[in-house]
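*Asks:* Model the following, please.
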Amino acid sequence: MLLLLGAFIGLMILGVPVAVSLAVSSVAYMLIYGVAPDLIIAQRMIAGVESFPLLAVPFFILAGNLMNIAGVTGRIYTFAVSLVGWMRGGLAQVNIIGSVIFSGMSGTALADAAGIGTIEIKAMKDHGYPVEAAVGVTAASATLGPIIPPSLPFVIYGMMSNVSIGALFLAGILPGIVMTALMMLTVAIIAHRRGWGSDSPFSWMQLGEASLEILVVLAFPVAVYAMMWMGLSLNIAVLVALAVLVALDWYFDFSAVMALMTPVILIGGMTMGWFTPTEAAVAAVIWSLFLGLVRYRTMTLKTLAKASFETIETTASVLFIVTAASVFAWLLTVSQAAEMLSTAILSVTDNKWVFLILVNLLVLFIGCFLDTIAAITILVPILLPIVLKLGIDPLHFGLILTLNLMIGLLHPPLGMVLFVLSRVAKLSVERTTMAILPWLVPLFIALIAITFIPQITLWLPHTMGMTR
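*Replies:* Below you'll find the predicted structure:
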């Protein structure tokens, strides 16, 4: 165990990439102790990615990239300005609402920060906001990406823990709303203290148009159920409602109705049994292609190829981490390190609340040094048996784990959102870190609430009957 963990930590300190550190330490352990034939390394790596749920990873990444090149991010931004731009600190509020909407399409914090975050930071700087404030609120709101469904970390966690990915997606909705409310409250307080004004004049017409778009989206599931009550099949009802929605969008040229429909289609389709979470990722890609090629006609073969190559590059890096981490996690189990760590934790406490406090502290620390996917792949086999033994719902634990790791994305030395925003805003990593610190307050409040009030996470999946 000392060799395995020591080699991994030593390589990380030397600046070796996470996936390479995991792979090298695993191979060194197997060669020195001869725990299994060399062929086992290849077999375990293949087994780590030979999973149907993992197919969702490239498709959700592709959907986020397609939404970016289709110009949907600009439409989301325009919609958010109409909805909340008139408030004090208007563009900071727009930043949060834009991230909430974009989260329903991309599922990753990095896509949020690099996509709509680029637009938001530039707009806030142009309107006279300090660049640090623009970077801070963008970083905080980007953490919503993997909490509000769809979510790539939820896909990995569901695969590792044998928990329904659809239930995890539902479990993230209420925590996402809580986080959004806390962030908007933080903006209101900071705007009052710093004397920020509104960034667009209050207009009943604009507010009415934005509210109408929300009502149109909410009317979609109502219309589907109404047609089913009248005797139409589910398939026919959905197709008719979609046809009417597309016609209305073409006639009124709504700014963001079709983008707002993305999470409705994904969550509604999974809830109604139309498709699995993996198939939902494919549906997200098809919807993105429809918006870019047919509805908005902003997508070209060149941009489509660019999005595809970016997806291949991102997917390759993610799956390399998954394969290396799966071998590392397997060796932790074979060497009985996982069992020893579990025994050590249970010797400290058998109270589930104390355990969750310790987990929060541990994962917050690990999240600063370890990639999100690698952390989930390594920690779940170690901690999940304890979670089940203490009677903690694995859905609840999944939200706690993911939120902790999202906060870790905002910290050096390996916080990827930190580095992305540093490049976008042209700030040093040190200044970017200091800019983010005040915005950690609402995230920690949300983490405490989600940890100690399990119903925030579990109420919706229980109500929809999607728990085990």
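*Asks:* all contacts plus neighbour counts: C-alpha atoms, from now on.
*Replies:* Noted.
*Asks:* So residue 413, which state does it fall into?
*Replies:* When the structure is split into helix, strand and coil by DSSP: H, G, I helix; E, B strand; the rest coil, residue 413 lands in coil.
*Asks:* what sits against it?
*Replies:* 368, 369 (Cα atoms under 8 Å, 6 or more residues apart in numbering).
*Asks:* Tell me the spacing between it and residue 320.
*Replies:* With distances defined as Cα to Cα, to the nearest Å, the gap from residue 413 to residue 320 amounts to 20 Å.
*Asks:* Ok, residue 388 next?
*Replies:* Note on residue 388: its distance to residue 320, by Cα to Cα, is 29 Å.
*Asks:* compare with the first, here's sequence two:
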Amino acid sequence: MTLILVIVLFAGLSFVGMPLAFSLGIATTISVFFTMDVPLHIIVERMLLGVDSFLFLAVPLFIMAAGIMNRAGITTRIFSFARALVGQVPGALGHSNVLASIIFAGISGSAVADSASLGKVEIKAMEEQGYPKPFSAAVTCASSTIGPIFPPSIPMVIFGGIAGVSVGELFLGGVIPGLLIAVCLMVLIYVISVRENYPRDEKFSFGRAGRTFMSAFFPLMTPVLIVGGIVTGVFTPTEAAAFTVVYAFILGFFIYRELKLSMLPEIFMETIITSAVVMLIISVASAFSWVLTMEQLGNLLAQWASAVDNPLLFLVIINIFLLLLGMVMETTAVLIIMTPFFVPLAQTLGIDMVHFGVMMVLNLMIGLSTPPFGLGLFTTSKIADLSLEAVMKSILPFIPILLVALILVILFPTLTTWLPSLLM
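*Replies:* Predicted coordinates:
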């Protein structure tokens, strides 16, 4: 009874437009109050336990680091370097968009941060060169999915904290899938650009590439320092996030001198607000997940999994379910709620946890760009000053190519496990 009630309440509240955290919290509270013989304060205890992890301190720190780098002129330098590398390839600025997302992924670890920061620069530059704005917005939205796949990654920090999987291994496991997504997107951009005769950029020159590389050198070193430090054991993921904040401040204030002390209060406030939203979702999702656990959802799933003794079939079913969830729910909430149930089932079937974690995050990132409710669509439409319908229509050709990358990751676990096994 409680299981049905909590799910129906959550679905109903979400359908009428209530914010996710409140939908989860109200559904949990009503279900516990009316159908469970436990005191209400247990909800608060489960919420606190959900965020009581040193590892989760990395989340606000990575958010702050991205905010500092945004104000320090990093995004312009990254995009200029990406343009210099691409040269005169058909659809050059589209390729630059994807390449810049790979580089910025090593700084922000967030798809929304990628869209919000790089998107303004990329869409404006593409529009000035004659690209249709809907196409520019679609490329920006699709390429932003690389952010949480390439290290560092906030969703992978969350998955690692819940599943007890090495965050360093997850970071390394996302490198090849991130590059795979980039290649798939670039192939599609090339095909569309040739067909539509989209403009090319300036001819490639080593001089221009060298100048822009030197300008973007320190930001380019960010993922190397973060992942290298974690892999070698110099610092933990949380310490790596703190290091990134200090590194970003040094770049912006002392080296590029574009960061002003007067900007810090705004950066701190943005960090506080964004972190509060994320941590609230984590806490109420933890309480929601506890209710599902108490109502034996784990046992029900285990019985189902025992009938599905084929790991590949299990992954296919899980991925279809996650794609549907990812279209309507925020990534953090899905990870918090579903990871405790899916991980034991995957372990029973002998599925590697690094492979499963990277696959799960990749799947949910595709959901961010999938109509009709993907969060990335709303962010991009706002940045591009386009209607949501225009962005949805333009993103449709990119969804199948993202699914191709996901299918390859499902079929070939080595894409996610080879690099961690080599370096850790």
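*Asks:* Please say which of residue 388 and residue 320 of structure 1 ends up with more neighbours.
*Replies:* Using other Cα atoms under 10 Å as the criterion, residue 388 of structure 1 and residue 320 rank with residue 320 on top: 20 against 12.
*Asks:* Now the alignment partner in structure 2 of the more buried one: closest residue in space that isn't a chain neighbour?
*Replies:* Matched by TM-score structural alignment, residue 320 of structure 1 corresponds to residue 280 in structure 2. Distances taken as Cα to Cα, 6 or more residues apart in numbering put residue 21 closest to residue 280 of structure 2, at 6.6 Å, once the chain neighbours are dropped.
*Asks:* how far apart are the host helix or strand of the one you found and its match in structure 1?
*Replies:* Assigned by DSSP states H and E, residue 21 of structure 2 belongs to helix 20-35. After superposition onto structure 1, the mean distance of helix 20-35 of structure 2 to its aligned counterpart is 0.9 Å, using mean Cα distance after the TM-score superposition for structure 1.
*Asks:* hmm, back to that, the equivalent of the residue nearest to residue 280 of structure 2 over in structure 1 - how many residues pack around it?
*Replies:* Residue mapping for residue 21 of structure 2 onto structure 1 gives residue 19, with TM-score structural alignment as the criterion. Other residues within reach of residue 19 of structure 1 by the criterion other Cα under 10 Å amount to 22.
*Asks:* okay but residue 19 of structure 1 is in contact with residue 324, surely?
*Replies:* Yes. Using Cα atoms under 8 Å, residue 19 of structure 1 is in contact with residue 324, at 5.8 Å.
*Asks:* So what does residue 89 of structure 2 match up with in structure 1?
*Replies:* Across the alignment, which pairs residues by TM-score structural alignment, residue 89 of structure 2 is matched by residue 87 of structure 1.
*Asks:* And the helices in the stretch 151-300 of structure 2?
*Replies:* For the stretch 151-300 of structure 2, applying DSSP state H, counting those that start in this stretch gives helices covering 154-163, 167-173, 175-196, 206-215, 217-231, 237-250, 264-294, 297-307.
*Asks:* between those, which gets nearest to residue 4 of structure 2?
*Replies:* For the helices of the stretch 151-300 of structure 2, the distance to residue 4 of structure 2 is smallest for helix 264-294, at 9.7 Å, taking Cα to Cα.
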